[in-house]
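Enquirer: okay, predicted coordinates and the sequence, questions at the end:
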Amino acid sequence: MSKSIPEIYGSLVFNDKVMREKLPKDIYKALRKTIENNTHLELDVANSVAVAMKEWAVEHGATHYTHWFQPMTGFTAEKHDSFISPVGDGQIIMDFSGKELVKGEPDASSFPSGGLRATFEARGYTAWDPTSPAFIKDGTLYIPTAFCSYSGEALDKKTPLLRSMETLNTEAVKILQLLGNKDVTSVSTTIGPEQEYFLVDKALYEQRKDLIFTGRTLFGAMSPKGQEMEDHYFGALKPRVSAYMHDLDEELWKLGIPAKTKHNEVAPAQHELAPIFDTANVAVDHNQLTMEVMKKVADKHGLVCLLHEKPFDGINGSGKHNNWSMITNTGVNLLEPGRTPAENAQFLIFLMAVIKAVDDYADLLRISVASAGNDHRLGANEAPPAIISIFLGDELTAVLDSIENDTFFGKHPLVQMDTGATVLPHFFKDNTDRNRTSPFAFTGNKFEFRSLGSSSSVAGPNIILNTAVAEALRQFYGELKAFPEDQMDEAVRALVKRAILKHKKVIFNGNGYSDEWVQEAEKRGLYNLKSTPDALPYFIHEKNIDLFTSHHIFSKEEIFSRYEILLETYSKTIHIEAKTMEDMVRRDFLPALMTYTDEVAASISAKKAVLATLPCTAQEKLLTTLSGYYEAIYTAEEKLEADLATAEGMTDQPALSLFYHETILPDMDAVRSTVDAAETYIPDSILPYPNYEKLLFSV
């Protein structure tokens, strides 16, 4: 790297430093006012910004611009237009107007809409999000935008996220000012999404139809070695992986993405990248961009980056940990306990708002991480269980116990670690341990929502979290607003006590993987929504519709559209997997199995032709085994084919999703278990695809 990190960091971003340099002072101030106060941006300001943005982009080699948005596909979308504008006599100028900056017109009917848009209702709009900086990638100026239909419905993930951030800001400021913090005028939610992923050799990837079409291996016997030696986690980076991570960091830093931590994860070929916290909508944009850049950089290294939640059976899958907090415009983290959390009324109010939100809307939080891919890992001793609960740790649990029981809380003294080796430095241990089995864990001054799948957008979980916490704060404000200032501390403590008594059932500090917890959670009345079809119907329950509509996050029509999209996406995902499995069985695996069976049969015949009395017991046993596998696979595949035909004739989406979960997935498991067993007998020279050993240990 010829330039230093500070020199390259944000070099391809139209950030605040660039805006100060390129914009007239009055225009810069007007744009900052829009960004900081969520005020409307006038067209004359947009025109000035567009000119400066275009000049800066052209200086950096950009020839096109695109409105970059996040439709309900779960991916990003972009349509590229050049800056050229004809001026006559065969000449052009590079031009970009404020109108082009603030509004685009993609086709709204070609993206998932859940019935909001018919095919003939094609017009949609993208609208510039000035709070998320524009950037340059591959010679194009990318402008982060929201996406809506001609009739105004949100067709993306950004619009409701921005709405949820605004409603949380409103409710948080109201209660902070009620508590005497008159200098607080805004509250932002911040997130830091950790990203897990796998790297596999590109040449091997291209020989696997399942990886190409579905992102995960539909077949594959486990290699002799997996993750059981626990030697890959935090292990030394292999040269090829280290080179990839180095280039990835540099590309992310250019785009202003604060990539901070990188390391090997638990499973072989698995790794993790973690950024520094950022404002929620910027962090969501950055995570979407990170996933794109990860794949692009991998290709340059002859690798493929796998973001599926469960690309390999028998080893850990990949998640995405959503670290979430709230920060005031004065720089205060509202989830910072301070030295005396038991006496910190402000902290206790916001802590209890989160606890209440998680308890009241655990079903929505579960839905926010629900997908066909994530169903494979939740509760599989590699990810938190499907039961949503909160880990607080010993100290905060003791604080809440003391409030509940009206007892004195004696702060736990700092404990110096004694490692037994005098040469090692002295340090104090944290007040509480971590709990990696908890879906929603307090980790010092933030909550870590650990249930997200690695391929999903982090917008959905944060929309739910922001809105649910805003609702809790709204209710708390309603209970406290009548009390005078001299009674406020007592009123807050009484409110916190009531909230503890009502919502402590969602707090659990123990082993989330244990059978005992499943039984205990049921006694407590907590949801255990094990699969996506189990969870999705709760999205349209009355209490959840009321939450979204009362805070103007979604209209009722937008709620039902998303429900339809989630159902369809689940069914389509499994349908593609099942069709891919059929194709691989018929055209690849069964012919390979037959080839090897024929070779074994021919070997037996050749031996007996030479000498009829030569022993062939082992070969005959192998031949019988292979023939048995062939028949079993063929029979299982026939059932899968018949059930798929049934599914293709169904039109009721909730029933269809259940059919895919309860019938098609077990069919696929039956095919896979037999194929995987047969795979262990087939030589690599005949096996029609690279096995796990090659995929997991070749990089």
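Expert: The structure has been received and is ready for your questions.
Enquirer: alpha carbons only for contacts and neighbour counts from here, please
Expert: Fine.
Enquirer: is it correct that residue 71 is in contact with residue 154?
Expert: No - contact criterion Cα atoms under 8 Å: residue 71 and residue 154 do not qualify, at 9.2 Å.
Enquirer: which one's more surrounded, the two?
Expert: residue 154 (25 against 21; other Cα atoms under 10 Å).
Enquirer: comparison target below:
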Amino acid sequence: MAQSIPELYGSLVFNDKIMREKLPKDMYKALKKTIENGTHLELDVANSVAVAMKEWALEHGATHYTHWFQPMTNFTAEKHDSFISPTVDGQVIMDFSGKELVKGEPDASSFPSGGLRATFEARGYTAWDPTSPAFIKDRTLYIPTAFCSYSGEALDKKTPLLRSMDTLNKEAVKVLRLLGNTEVKHINTTVGPEQEYFLVDKDLYNKRKDLIFCGRTLIGAPAPKGQEMEDHYFGTLKPRVSAYMHDLDEELWKLGIPAKTKHNEVAPAQHELAPVFDTTNVAVDHNQLTMEIMKKVAAKHNMVCLLHEKPFEGINGSGKHNNWSMSTDTGVNLLDPGKTPAENTQFLVFLVAVIKAVDDYADLLRISVASAGNDHRLGANEAPPAVVSIFLGDELTEVLKAIENDEFFAGHSAVQMDIGAKVLPHFVKDNTDRNRTSPFAFTGNKFEFRMLGSSSSVANPNIILNTAVAESLRQFYEKLKDVPADEMESAVHELLKQTIIDHKRVIFNGNGYTDEWLEEAKKRGLYNLVSTPDALPHFIDEKNEKLLTSHHIFTDAELHSRYEIKMENYVKTLHIEANTLVEIIQKDLLPSITTYMEKLAQTASLKKSVVPGISVSAEASLLSRLTELAETMTKDLETLKADTAMAEYEVDKDLLKSAKLYQSVVLTDMEKVRVSADAAEALIPDSILPYPTYGKLLFSISD
């Protein structure tokens, strides 16, 4: 009999239930203390955990273990070691020590370091993160870890994320104490990242060099049908896609990943998966695993999962919505307004802290989602604009206005929705609508940061969000710490009032897609950092450097290394795309144009030989048009080659200049080449085209 879902869920995770069963009681308590309070893990506890982990892993068929970490690549990394340990009699035993659990030593020389490490400085360390459960995948025990260099610099995304979580916890608890809340001992940030993706047939994918090398199509004429009928969104799942989603759910559930929601997205062949909230570092680990397993399960169904932000021109790209909140160890969501948000001082303090953080560090939030892929998506009518603003909804906006103006907020009683048909149930309307155009929207008891790209790590924006909110709370604490208890209520009101006045410019409840909003945002003094090269230099602005170093999220060297890595990644991405486009045009498309023109010429010649004087104007017109397109394409291709070489020449001299050349010149050249290529593609029969068209890619999965 097949396992039930409760039996299946977490069956490959070394979770709390397994630890209670496998560990001696005193060792279990010591480990829980480390996990919950961040206390130091003693070696005897580590040894006990290692033995229990090994026994459990062997029971599930594991032969190896790996320290699983997240270098600065948006991917994960792993080095596998077997459990075997040779004995003097030529046999082996299965062994795993606390030292091996706690620390690993992978080669660090070939991971991005932004100048933190020289190639010959190879040693790196991985350190166990006991707050994220170990799991089994492919007969290997995976141990989530942080990754640092021999000299202690963070070379990963997890270390600064954990630092940011600690920082927010510290500052939030201090503010809660001032507000009279003495029960809370710990604050966790929680995240639920919704994941959008495309599925295409694997056989078709293998015929597209641009998808293979770049993750997105560099050329491609529009299909006769796209998303204009709006019939794919929430539509019936096709059997092949449904089977994939079913298998994906099972694989995720085994690993304790709470996959909850699945549906068709707006674009054809586009879909979404959303999990239940989890503690931020666990949610980040889970999202990295989710992206990996999505691809693996797709291969089993002879499909490919595309996670690029804009794999197809002319239809919606894919994002990742970061649903973020703060929860106490007493089970309270600090961003839950309750039934009377105007009277909920605790909620209002934390709400206003977030508003201040987003306004003060909007540039950092934009930078946290900056990538070559996401630049294609932000600002189009499918994703938020590059301007960071906050949607609060009418009621909360009115609450803040009342505080600002020292007015009493009368509020609105709950409105019952009557939707017309008597057979349908009535329900109470939410106090906010959904604004799909807002980059940062309050959605009832959380904020939804909607600017993330589909392929990006969730760690980056949460590092910034946690730290920026922590800084707001730190400043609130400094202003309130010496206020007498009998004056605290008045002082909090004045703090809220002044913060609202200072930062209300970032609140916008309207349509973020309009040109009018971009003009209004400019008047308000909000950033509009359209491209990655526009945004990244602000990463090392004085105010941003002060924020991230003063809270010990990054050292100065770690901060500058990440700037270098992000800029290098942008340049390398566009360099690969430019080279791929050159190869596709030269080796594939132009030869196919020549082949078709030969067929046209032969047809015209044959017609005239059979019927002298017959019209061949159709063939001649096509020949002329294709010749014109081929010549334009060839000319534009030479310009692209020259400009790519020019941009690449600047890489070692001035990385920012190189990035701007790629953004303003090379990308423009690529678009010019594409115009001719797409026009030619529309004239050439599918049987002669060297790659499958958009129509085939987007609508091939039909059974």
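Expert: Cool, got the structure. Because the structure is predicted, anything quoted here is derived from the model rather than measured.
Enquirer: so what number do they get for TM-score?
Expert: For this chain pair, the superposition-based TM-score is 0.99 by TM-score structural alignment, normalised by the length of structure 1; 699 aligned residues with a Cα RMSD of 0.7 Å.
Enquirer: shared neighbours of residue 71 and residue 154 of structure 1, anything?
Expert: By Cα atoms under 8 Å, 6 or more residues apart in numbering, residue 71 of structure 1 and residue 154 have these common neighbours: residue 147.
Enquirer: ok, and the closest non-adjacent residue to the residue positioned nearest the centre of structure 2?
Expert: When structure 2 is reduced to its mean C-alpha position, the nearest residue by Cα atoms, centre = their mean turns out to be residue 456, at 3.5 Å. Excluding the flanking residues, the one nearest residue 456 of structure 2 by Cα to Cα, 6 or more residues apart in numbering is residue 74, at 6.0 Å.
Enquirer: just to check, the one you found is in contact with residue 458?
Expert: No - using Cα under 8 Å, residue 74 of structure 2 makes no contact with residue 458, being 9.1 Å away.
Enquirer: more neighbours: which of these two?
Expert: Using other Cα under 10 Å as the criterion, residue 74 of structure 2 and residue 458 rank with residue 458 on top: 30 against 16.
Enquirer: what is the burial count for the spatially closest residue to that one that is not a sequence neighbour?
Expert: Spatial nearest neighbour of residue 458 of structure 2, excluding adjacent residues (Cα to Cα, 6+ apart): residue 284 at 5.7 Å. Neighbours of residue 284 of structure 2 under the rule other Cα under 10 Å: 25.
Enquirer: separation between residue 284 of structure 2 and residue 399 of structure 2?
Expert: Separation of residue 284 of structure 2 from residue 399 of structure 2 (Cα to Cα, to the nearest Å): 34 Å.
Enquirer: over to residue 160 of structure 2?
Expert: 35 Å.
Enquirer: look at residue 5 of structure 2 and say how many residues are nearby.
Expert: 12.
Enquirer: now the helices: where do they sit in the stretch 251-400 of structure 1?
Expert: In the stretch 251-400 of structure 1, the helices defined using DSSP state H, counting those that start in this stretch lie at 280-300, 345-360, 362-368, 394-405.
Enquirer: right, I mislabeled it, should have said the stretch 101-250 of structure 1
Expert: Under DSSP H, counting those that start in this stretch, the stretch 101-250 of structure 1 gives helices at 158-178, 202-205, 209-214, 239-254.
Enquirer: for the alignment partner in structure 1 of residue 534 of structure 2, helix, strand, or coil?
Expert: The pairwise alignment with structure 1 assigns residue 534 of structure 2 to residue 534, based on TM-score structural alignment. Using DSSP: H, G, I helix; E, B strand; the rest coil, the structure places residue 534 of structure 1 in helix.
Enquirer: quick one, longest strand in structure 1?
Expert: strand 187-201 (DSSP state E).
Enquirer: show me what that one is packed up against.
Expert: helix 158-178, strand 270-275, strand 278-279, helix 280-300, strand 303-306, strand 319-328, helix 692-697 (3 or more Cα pairs under 8 Å, 6 or more residues apart in numbering; DSSP states H and E).
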